[in-house]
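1. here is a sequence together with a model predicted from it:
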Amino acid sequence: MGKIVALANQKGGVGKTTTAINLAASMAVLGKKVLLVDADPQANATSGLGLDINGKGIYDCITGQAQPAEIILKCPDVKKLDVLPSSINLVGAETELLEIEDGQRRLKAILEPLKPQYDFILIDCSPSLGLVTLNALVASDSVLIPVQCEYFALEGLGKLLNTIKMTKTKLNPGLEIEGFLLTMYDSRLRLANQVAGEVREHFGDLAFRTIIQRNIRLSEAPSFGKPALLYDASSTGSINYLNLAKEFIKKNKS
């Protein structure tokens, strides 16, 4: 039975989609069957893997116009990686979900039947705490929170943690924090080391040991529609995410 993990942070530009793409691809390369769910209207996780953002997507599942099996795409370059794509249409889901009975659990109803088919289902959430992100939290077993090693990184984290706590209390008692992932790390910067130190001190074992360093190859890869591992396997970013995948899999061994 697969585990559903939401990647969430309402602050944009923290490396959330980069993490979703590269963690999913790295785990697939390591032999795990992975489904990446793009729950962001920007559809960057979809386009970043070279897939079409103009076809049917998760919005059609939410509105009942299509079943996931009709929409799920196979990643052309990574054998064990599937994608439930997104499109700009997902913007309308915020309104649609208000009108659907038990709308907060819509995504759970869509993903729950898929769990036996995958080892891991990763949900790339939008940089907001709207109804679609709430749906992702309700559907998930845990939340992975990327934290950039920059000024204001910890600002707003309290709001996200309160949302997770509220979701756990009222809608999803089994929801746990998978961990905090330090991203965009530059060891030359005093501030980056300070933020990393604060996260580790405050969250202890919940902080992943693997740190994602700032790397130009990670930024370039999506424009070629590839995960960093296939764009430049020897790059620092590729190695970081491969190490993260190994740590993640080891942590989740029963």
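-> All right, it came through fine.
2. for the rest of this, base every contact and every neighbour count on C-alpha atoms.
-> Noted.
3. break down the protein into its helices, ranges please.
-> Along the chain, the segments classed as helices by DSSP state H run 16-29, 44-47, 58-62, 68-71, 93-99, 106-111, 131-139, 157-170, 190-203, 216-220, 228-231, 236-251.
4. right, and those helices - which one's nearest residue 83?
-> Taking Cα to Cα, helix 44-47 is the member of those nearest to residue 83, at 7.3 Å.
5. so how far is the closest one off the chain centroid?
-> Offset of helix 44-47 from its chain centre (Cα atoms, centre = their mean, to the nearest Å): 12 Å.
6. elements contacting it?
-> Counting contacts by 3 or more Cα pairs under 8 Å, 6 or more residues apart in numbering; DSSP states H and E, helix 44-47 packs against helix 16-29, strand 34-39.
7. my guess is residue 168 contacts residue 162. True?
-> No - contact criterion Cα atoms under 8 Å: residue 168 and residue 162 do not qualify, at 9.7 Å.
8. adding another structure so you can compare the two:
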Amino acid sequence: MKRCDMGKVISVINWKGGVGKTTITHHIAVGLQKLEYSKELGLEKYPKVLLLDADAQCNLSIACLGDNQFEDLTYKKDTPIPTIKDIFEKYLDDGTFDIENNIILKEKVRSREPNYVFNHIDLVPSHPDLIYTDMFIAQHNTKPKPKIKPNLLQTDVYKFQILDAILKSVRDKYDYILIDCPPNLNYITQNALYASDYYLIPTIADKLSSYGIMAVSNAVNNLNNNFMAASQDYNETKLLGIVLNNIREYRKKPKKSQFNIMQSLQQLFKNDVFSQYLTYGDGIPRASAMAYPVFALENKFANAKRQGDFLREISIEFVKRCR
């Protein structure tokens, strides 16, 4: 199956923490379900989305499931569910993993009270012990190595192809696969980038964060060159865009200090900056405390309504950029 016939895989990355990676990942997936898809997206049905939590902090898993359900599934049950950690370890052990039947949590992402879920969003959860998986991959040197690419068995490039090989079995079942990456460039992040068609950079409008965007862009460009040199089958991972988050407004316009940084980013990255930003407000934190997306509180709080409207616009732009 050609890659163009499959769902788009997008890594959401930034080396800096606290910029809204999980918030953007979660709300784009949910935002696609909140649109009038036939009118605003030109689609015949709601997009099918797979969320993959690749961060050992497990924030996306908790945001989608709630902390109690997440802990119950991963710790408290007699037989805890497999997580992304098990994907990597089992694949390196014997070259197999049935992701569709063994790990994907189908229709578990919470929508609102009392127990509503989104029917078109599935989840691959993370695990706190994923922090050790990077070391496991680095030290892996068993023979024979997993036969991901038979012509590359004499190299270590297979360590970056694990996630790509596993996702191939489900890519045709989803319109979008969104990967919430950790704030570093370890093996997990590089696996995500190898498997991705695009990468998306959330950021806040401050000096340090804007410097970090160029570092991310340069790192991905270097990885693209290395991966293309190692494998003829590799497809370049392209920048989908930069989403500005936590913008403070005065009279519904960004405050001057942030506006100046936004202008600098637009001059530097041109059309790569999303035209819609996400505002600062208590809507998302209130909703996150209950493990709901901000849309669940739109009818109760003005900030939630405003943030929800902006996230719809970001979701529409996300779809257009993927095309």
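-> All right, it came through fine. All values derive from a computational prediction rather than experimental measurement.
9. what does stretch 198-216 of structure 2 contact?
-> 8-16, 19-21, 24, 193, 237-247, 258-259, 261-262, 265 (Cα atoms under 8 Å, 6 or more residues apart in numbering).
10. which one's more surrounded, residue 168 and residue 162 of structure 1?
-> More crowded of residue 168 of structure 1 and residue 162, by other Cα atoms under 10 Å: residue 168, with 16 against 12.
11. ok, for the equivalent of that one over in structure 2, nearest residue in space, not its chain neighbours?
-> Alignment note (TM-score structural alignment): residue 168 of structure 1 maps to residue 224 of structure 2. Take residue 224 of structure 2 and drop its neighbours on the chain: the residue closest to it by Cα to Cα, 6 or more residues apart in numbering is residue 236, 5.8 Å away.
12. measure the match of residue 168 of structure 1 to residue 138 of structure 2 for me?
-> 20 Å (Cα to Cα, to the nearest Å).
13. repeat that for residue 116 of structure 2.
-> Distance from residue 116 of structure 2 to residue 138 of structure 2, by Cα to Cα: 41 Å.
14. and residue 132 of structure 2, by the same measure?
-> Distance from residue 132 of structure 2 to residue 138 of structure 2, counting by Cα to Cα: 10 Å.
15. tell me, how many residues neighbour the aligned residue in structure 1 for residue 169 of structure 2?
-> Using TM-score structural alignment, the partner of residue 169 of structure 2 in structure 1 is residue 113. The tally of other residues near residue 113 of structure 1 (other Cα under 10 Å) stands at 10.
16. cool, residue 211 of structure 2 as well?
-> Using other Cα under 10 Å, residue 211 of structure 2 is surrounded by 11 other residues.
17. what's it aligned with over in structure 1?
-> Match for residue 211 of structure 2 (TM-score structural alignment): residue 155.
18. what does residue 306 of structure 2 give?
-> In structure 1, the residue paired with residue 306 of structure 2 is residue 236, using TM-score structural alignment.
19. distance of the nearest residue to its match once chain neighbours are set aside from residue 232 of structure 1?
-> Leaving aside its chain neighbours, residue 236 of structure 1 sits nearest to residue 215 (6.6 Å; criterion: Cα to Cα, 6+ apart). Separation of residue 215 of structure 1 from residue 232 of structure 1 (Cα to Cα): 11 Å.
20. next one: residue 145 of structure 1
-> 25 Å.
21. again with residue 64 of structure 1
-> Here residue 64 of structure 1 is placed at a distance of 39 Å from residue 232 of structure 1 (Cα to Cα).
22. how about residue 173 of structure 1?
-> 41 Å.
23. repeat for residue 182 of structure 1
-> Distance, residue 182 of structure 1 to residue 232 of structure 1, by Cα to Cα: 21 Å.
24. can you report how many residues lie near the equivalent of residue 33 of structure 1 over in structure 2?
-> In structure 2, the residue matched to residue 33 of structure 1 (TM-score structural alignment) is residue 48. For residue 48 of structure 2, the neighbour count with other Cα under 10 Å is 18.
25. next: the one 10 residues further on.
-> In terms of burial, residue 58 of structure 2 registers 21 neighbours under the definition other Cα under 10 Å.
26. before we move on, what about residue 234 of structure 2?
-> Residue 234 of structure 2: 15 surrounding residues under other Cα under 10 Å.
27. next one: residue 320 of structure 2
-> By the criterion of other Cα under 10 Å, residue 320 of structure 2 has 10 neighbours.
28. about what we covered before: can you tell me how far the match of residue 306 of structure 2 is from residue 144 of structure 1?
-> Counting by Cα to Cα, the gap from residue 236 of structure 1 to residue 144 of structure 1 is 21 Å.
29. settle it for me: which of those two has more neighbours?
-> Legend: neighbour count by other Cα under 10 Å for residue 236 of structure 1 and residue 144, higher for residue 144 (25 against 19).
30. from residue 177 of structure 1, how far out is the more buried one?
-> Taken as Cα to Cα, the span from residue 144 of structure 1 to residue 177 of structure 1 is 6 Å.
31. what does residue 16 of structure 2 align to in structure 1?
-> Looks like residue 16 of structure 2 aligns to residue 11 there (TM-score structural alignment).
32. hang on, that match packs against residue 126?
-> No - at 9.3 Å, residue 11 of structure 1 does not count as touching residue 126 under the criterion of Cα under 8 Å.
33. returning to that earlier point: residue contacts, the residue nearest to residue 224 of structure 2?
-> 197, 224, 228.
34. of these, which stay in contact in structure 1?
-> Contacts conserved in structure 1 for these, counting by both residues aligned by TM-score structural alignment, their matches' Cα atoms under 8 Å: 197, 224.
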